[in-house]
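**Q** My questions concern the predicted model and sequence given below.
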Amino acid sequence: MDSRAICLLSLIVVGFSIHIAYSIQCYQCNSYDDPGCADFFDNKTYVIHACPEDAKYCRKVVQQAYYEGEWHMRFIRQCAKEGELDATNPRQDWSCYDKLGTYRVKVKYCHCRVDGCNSAPTLSSKTILLGLPFLLAIFSHIDIRGLLPV
């Protein structure tokens, strides 16, 4: 395959991927009907979902309410159109804050702007697939015969 075809293929792949790149991906579940959504959350057993285009953040909500003589907790993970990050640290990708409600209700909101707020950083297959055509284009112009020892 010549270098022009590789460059054209790379541009097509990037063109189709730009839309995906702007849509944040978040875990979406509620511990009310899915106990596995609670902490300690095992993100390897959940599918990460693409959020609507207008969602800018992932959100984790921890609700605590006291009723029937005990505290009950609920964990909600979702996409968020709006959120609050620490304004004093613009490089921070996540932030949490607490709110107290009336009659024994506490809520903790955490927002982040990275795919899968609850996941460990990994090299995604999407990144590898996007980079592969560029690497092929670069290496197709390098004469590796001169780089190898005789």
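**A** Arrived safely, thanks for sending.
**Q** going forward, measure contacts between C-alpha atoms and count neighbours the same way
**A** Noted.
**Q** what residue is smack in the middle of this protein?
**A** Geometric centre of the chain, nearest residue: residue 115, 0.8 Å, by Cα atoms, centre = their mean.
**Q** roughly how far apart are residue 16 and residue 48?
**A** 20 Å (Cα to Cα, to the nearest Å).
**Q** try residue 28
**A** Taking Cα to Cα, one finds residue 28 at 7 Å from residue 48.
**Q** Please enumerate the strands of this structure.
**A** Here the chain has its strands, by DSSP state E, at 25-26, 29-30, 49-50, 57-67, 70-80, 94-100, 105-112.
**Q** Now that we have those strands, can you turn them into TSV and tack on mean neighbour count and distance to residue 122?
**A** Supplementary listing: these in TSV, determined by neighbours: other Cα atoms under 10 Å; distance: least, Cα to Cα, whole Å:
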stretch	mean neighbour count	distance to residue 122
strand 25-26	26	14
strand 29-30	18	22
strand 49-50	16	16
strand 57-67	21	17
strand 70-80	17	20
strand 94-100	14	18
strand 105-112	19	17
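**Q** could the ones you listed go into CSV alongside distance to residue 43?
**A** Output for these, formatted as CSV (distance: least, Cα to Cα, whole Å):
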stretch, distance to residue 43
strand 25-26, 11
strand 29-30, 11
strand 49-50, 12
strand 57-67, 13
strand 70-80, 11
strand 94-100, 18
strand 105-112, 16
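**Q** just so I know, which of the ones you listed lies nearest residue 138?
**A** With Cα to Cα as the measure, strand 25-26 is the member of the strands of the chain nearest residue 138 (30.5 Å).
**Q** Next up, a structure to set beside the first:
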Amino acid sequence: MIRYLKIVVCVFLVYFVADVFCIKCWSCRSNNDPKCADPFDNKTVPITDCNEEKGLINFPGLRPNMCRKIRQKVNGEWRYFRGCAYLGEVGIKGDERFCLMRTGTYNIFIEYCTCNSKDGCNSSGIVSPMPFLLISLITLYLKCFS
């Protein structure tokens, strides 16, 4: 009986983890909607299921697995872009509290932030407790049924 319970719990956890990777992200551009800028106001901004994105022409089969927020300053004007991300890694060295920043000539600044901790994570820099909760559940399961 305990063996069957372990199988059911493992199937549930695999399903739960797979669902976490099907991420939804805020999708907007500040030049079309000023509420896309910071501070972010998501009342009129759509959240997009990244699984339903068309994909990239140059990379067939590649699916988005993260959210992104790009903050760009060009000639003194700030622009914000939010949406699904296809390439790269989460945050810097896996820590989504940190963003990649670049500066260039002619007063250009770019901040590129990526995350996948929760749906809509590209709204702010708050890290979700989801990974810690999942690890705690698995640890509790192993201690109780070992």
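**A** Yep, it's here. Computed from a prediction, not measured in an experiment: that's the story for all the values here.
**Q** just to revisit the earlier point, between residue 16 and residue 48 of structure 1, tell me which one has more neighbours.
**A** More crowded of residue 16 of structure 1 and residue 48, by other Cα atoms under 10 Å: residue 48, with 16 against 10.
**Q** got the contact list for the more buried one?
**A** Residues counted as contacts of residue 48 of structure 1 (Cα atoms under 8 Å, 6 or more residues apart in numbering) are 25-28, 116.
**Q** so where do the helices sit in structure 2?
**A** All helices of structure 2, identified by DSSP state H, fall at 2-20, 130-145.
**Q** Of these, which is nearest residue 40 of structure 2?
**A** helix 130-145 (22.3 Å).
**Q** so the closest one versus helix 2-20, what angle?
**A** Per axes from the mean of the first three to the mean of the last three Cα atoms, to 10 degrees, the angle that helix 130-145 of structure 2 makes with helix 2-20 is 180 degrees.
**Q** May I see the buried residues of helix 130-145 of structure 2?
**A** The neighbour-count check on helix 130-145 of structure 2 (16 or more other Cα atoms under 10 Å) flags nothing as buried.
**Q** Would you mind measuring from the spatially closest residue to the residue nearest to the centre of structure 1 that is not a sequence neighbour to residue 18 of structure 1?
**A** Distances taken as Cα to Cα, 6 or more residues apart in numbering put residue 25 closest to residue 115 of structure 1, at 4.8 Å, once the chain neighbours are dropped. Going from residue 25 of structure 1 to residue 18 of structure 1 by Cα to Cα gives 14 Å.
**Q** Please apply the same query to residue 92 of structure 1.
**A** 24 Å.
**Q** repeat for residue 3 of structure 1
**A** Residue 3 of structure 1 sits at a distance of 22 Å from residue 18 of structure 1 (criterion: Cα to Cα).
**Q** ok so, going back, just put the helices of structure 2 in JSON lines and tack on distance to residue 107 of structure 2.
**A** What follows is the helices of structure 2, written out as JSON lines (distance: least, Cα to Cα, whole Å):
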{"stretch": "helix 2-20", "distance to residue 107 of structure 2": "39"}
{"stretch": "helix 130-145", "distance to residue 107 of structure 2": "38"}
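**Q** Of all these, which one comes closest to residue 68 of structure 2?
**A** With Cα to Cα as the measure, helix 2-20 is the member of the helices of structure 2 nearest residue 68 of structure 2 (16.3 Å).
**Q** Give the buried residues for that closest one.
**A** Using 16+ other Cα under 10 Å as the burial criterion, the residues of helix 2-20 of structure 2 that qualify are residue 20.
**Q** And that helix against structure 1, how far off on average?
**A** Overlaying structure 1 shows helix 2-20 of structure 2 at a mean distance of 2.4 Å from the equivalent residues (mean Cα distance after the TM-score superposition for structure 1).
**Q** before we move on, back to that, could you pull up the residues touching the residue nearest to the centre of structure 1?
**A** For residue 115 of structure 1, the contact set (Cα under 8 Å, 6+ apart) comprises 24-26, 58.
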